[in-house]
Each structure stands twice: as structure tokens, then as C-alpha cells.
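Q: Return atomic coordinates for the entry below.
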Amino acid sequence: MQQAEESFRRYAGDRLVALSRVAYLLTGDVHQAEDLVQATLEQVAARWERIVRGGDPDPYVRRVLYSQHVSAWRRHRGRVVPVAEPPEAPGSAAADHSGRVVLSLAVREALGRLSSRQRAVLVLRYFEDQTEARTAEILGLSVGTVKGYAREALARLREVAPELAAAGEGS
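A: Model prediction:
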């Protein structure tokens, strides 16, 4: 028991930054990302001995992370979050102090317009550089479904954020 606990602590410490980055990309919010990582690690900790017996824990942990995200999204969808000031538009003069910031805001806003599953597929495929087969395994989907989500998500991004295509050509 002590050895499993130490193994989990070591794994969580080693993977915390990477899991937090992915969670932030999925949620677009630091606090929600922290909550998502915490919920994921709580669920994983309860089953750690079984998980590590199966070999590499990463696919299982990622699947839990993405499942937790989809569940949270379903619970909170339709809920409007009031803000004191509307966010600056990515193309406005106030936000245009750096091309990278503008691009980052545009990407975040565009990702926010995708379904949670589409966003999960794009993050796994293009941020974490996973294969279609590995993405399908992590999300518990078929490879064809992953391909479909990716195709739909990229088409949706082209529709809602055509400026991203132009930014990609310049890099």
C-alpha cells in the first residue's frame, strides 16, 4: 500500500504540469483546469494499484481527464457566466499589443466554440501529437469517430476563425 501511494505521488508530481496544460487547453480557464486535474487525480488515486499493474498509466489517466472534462461540460452547459467587462476582441487595438497574444486569444476563443469531444480530439492529435489510434484508445472511440471529430472540428475552426488559417500560413 505504501509503495503504491509513493508511486502515485511520484507519477502525479512528474505529470502535473503536462496534465495542467492539457486541462487548460480543454477548459480555457486556469481555475477550471486546476479543478479538472484535481478531479482526475482523485479518481486515478483510488484505482492506482490496478492502473499500474496494467503497464503505462498515461492512456488511462488521459482518458479519465477527458471523460471528467466531458462530464463537467455536460453539467455546466447552457450556464451563462457573467463578467464585469466583455473581453477584448482579438483584432481590437487594445488587445493587439502582441501578435502572439492575439493569436493565442483567437485560438482559445475558436476552441471554445467546439464541442468538448471535438476539442479533446484536437488537443490530443495536434497538441499532444497522438496518433488517431492512440487518440481513439484514450477517448474510448473508434478511429473513424476520431477522424470524423477531427474533420468536423477543423471545418468548424475554419468557419468561426478564418484568421487562424492566415496565421498558420505565415509561420
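Q: Could you use CA atoms for every contact and neighbour count after this?
A: Will do.
Q: for the residue nearest the centre of the chain, helix, strand, or coil?
A: Centroid-nearest residue in the chain: L26, 2.8 Å away (criterion: Cα atoms, centre = their mean). Following DSSP: H, G, I helix; E, B strand; the rest coil, the label given to L26 is helix.
Q: Now for the residue lying closest to E132 once chain neighbours are set aside: which residues touch it?
A: Nearest non-adjacent residue to E132, counting by Cα to Cα, 6 or more residues apart in numbering: V143, 6.0 Å away. For V143, the contacting residues are 132-133, 135-136, by Cα atoms under 8 Å, 6 or more residues apart in numbering.
Q: this one as well, want them side by side:
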Amino acid sequence: MEPETEAAYADSVQQSWPSLVRAAVFLGARPHEAEDLAQTTLVRCYTGWTKVSSAENRDAYVYRMLLNCLRDVRRTRWWKDRQYDAGLDAAHTAEPDATDRVALADAVHRALGGLTKPNREVVVLRYFVQLTERQTAEVLGIAAGTVKSRLSRALAHLAADDHLLDFTGGSR
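A: Below you'll find the predicted structure:
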């Protein structure tokens, strides 16, 4: 890779790393797995930088790559045989005075876990990654209207979720 091109790639990595990791966490990966997914995505970006840099919407292209990496990992036998712990890794490393933040993060993760995979992907890309409806549709390869309907169903489900009701002061 030429020095100019490599510098552009390095800038892209520096800007996108935190949001890729965050998106992977909200898509259901644990923090260390999210970092692995983001790294795999960025390696794929490096090997295909010509396509990535010439994409009409680079962010959408990269998030699509992240989703593909996540789907590839989840197809493996290792993922299917994986045992889940009762708590989040973050709960074990949080400072004692951050219990409210940990409880909220746990509630959000549990609520997102209650969504179907397509609805969770739409919510994460639209609200946590902050892509537009059009960009979200491009990433997922679906129509913008489908993004809107999935968001509507997902938000209705989240609004009634028991894990989040404790934080909103609502009741069923």
C-alpha cells in the first residue's frame, strides 16, 4: 500500500474503532469479542481498501462488513457450543460507584437481547451507531420502509420490556 493510502486507512481506523466496538457489543458480542470483530473488520478493510475507500457510503460499507464478520463467527461450532455466564463482563470490572451505569448497561443489553436479530441490528445501527434510515437500509440490504417498520416494532417491544421499566419508572 502506498504511504498516502496507508495514512488514509490509519485515519479511518482511528475514527471508526470505538463505534465498531460499541456496535458489536450492542449486537450481542462481549467486549473482548467485540474488539476481535472490529479488528477482523478492519483487517478486511485493509485488504479491500480500494473497494472500501471508493464506496459511495464508506460507513455503511464498513458496518456491513462488521455484520458479515459477526455472522461468520456465529456460524462456527465454537459459537454454538459457547456457554453464557449469568452476568456481563463489565459488571465484574466496574468501579463500585458506577453501579447505576452497570445496571443500566445490563438492562439495555438484556432488552436488546429480547429483540429478534433483524430488529436488534436495525436498532443498533440506527440509534447506537447513528446511521440514517437510508444508510441503515444500505448496510442491511433492505428497503428503507423495512427499516422503519422494524424500528417501530422493536421500539414498541423495548418500551414494554421489564428490564427497562425499572429505569423509566414505568409499570406494566
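Q: are any of the contacts of V143 of structure 1 buried, and which?
A: Using 16 or more other Cα atoms under 10 Å as the burial test, the contacts of V143 of structure 1 include 132, 135-136 as buried.
Q: Take those and keep only those in helices.
A: Among the buried ones among the contacts of V143 of structure 1, the members falling in helices (DSSP state H) are 132, 135-136.
Q: Same list (the residues you listed) but as CSV, adding distance to G170 of structure 1.
A: Formatted as CSV, these follow (distance: Cα to Cα, whole Å):
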residue, distance to G170 of structure 1
E132, 27
T135, 28
A136, 31
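Q: Tell me the one of the residues you listed nearest Q2 of structure 1?
A: Of all those, T135 has the smallest distance to Q2 of structure 1: 32.6 Å, by Cα to Cα.
Q: What's the separation between the nearest residue to that closest one once chain neighbours are set aside and L154 of structure 1?
A: Nearest-residue entry for T135 of structure 1: L124, 6.2 Å, with adjacent residues in sequence omitted and distances by Cα to Cα, 6+ apart. Noted for L124 of structure 1: a distance of 14 Å to L154 of structure 1, by Cα to Cα, to the nearest Å.
Q: Those two: which is more packed in?
A: Using other Cα atoms under 10 Å, the more surrounded residue of L124 of structure 1 and L154 is L124, with 21 against 17.
Q: Let me know the secondary structure of that one.
A: Per three-state DSSP, the secondary structure class of L124 of structure 1 is helix.
Q: which other helices and strands contact the helix or strand containing L37 of structure 2?
A: Here L37 of structure 2 sits within helix 31-47, counting by DSSP states H and E. Helix 31-47 of structure 2 sits against helix 3-26, helix 58-74, with contacts defined as 3 or more Cα pairs under 8 Å, 6 or more residues apart in numbering; DSSP states H and E.
Q: ok, average deviation of the next helix-or-strand element following it from structure 1?
A: Downstream of helix 31-47 of structure 2, the next assigned helix or strand under DSSP H and E is helix 49-54. Superposed on structure 1, helix 49-54 of structure 2 shows a mean distance to its aligned partners of 1.8 Å (mean Cα distance after the TM-score superposition for structure 1).
Q: buried residues in helix 49-54 of structure 2?
A: So, applying 16+ other Cα under 10 Å, buried residues of helix 49-54 of structure 2: 49, 52-53.
Q: This completes my enquiry, with thanks.
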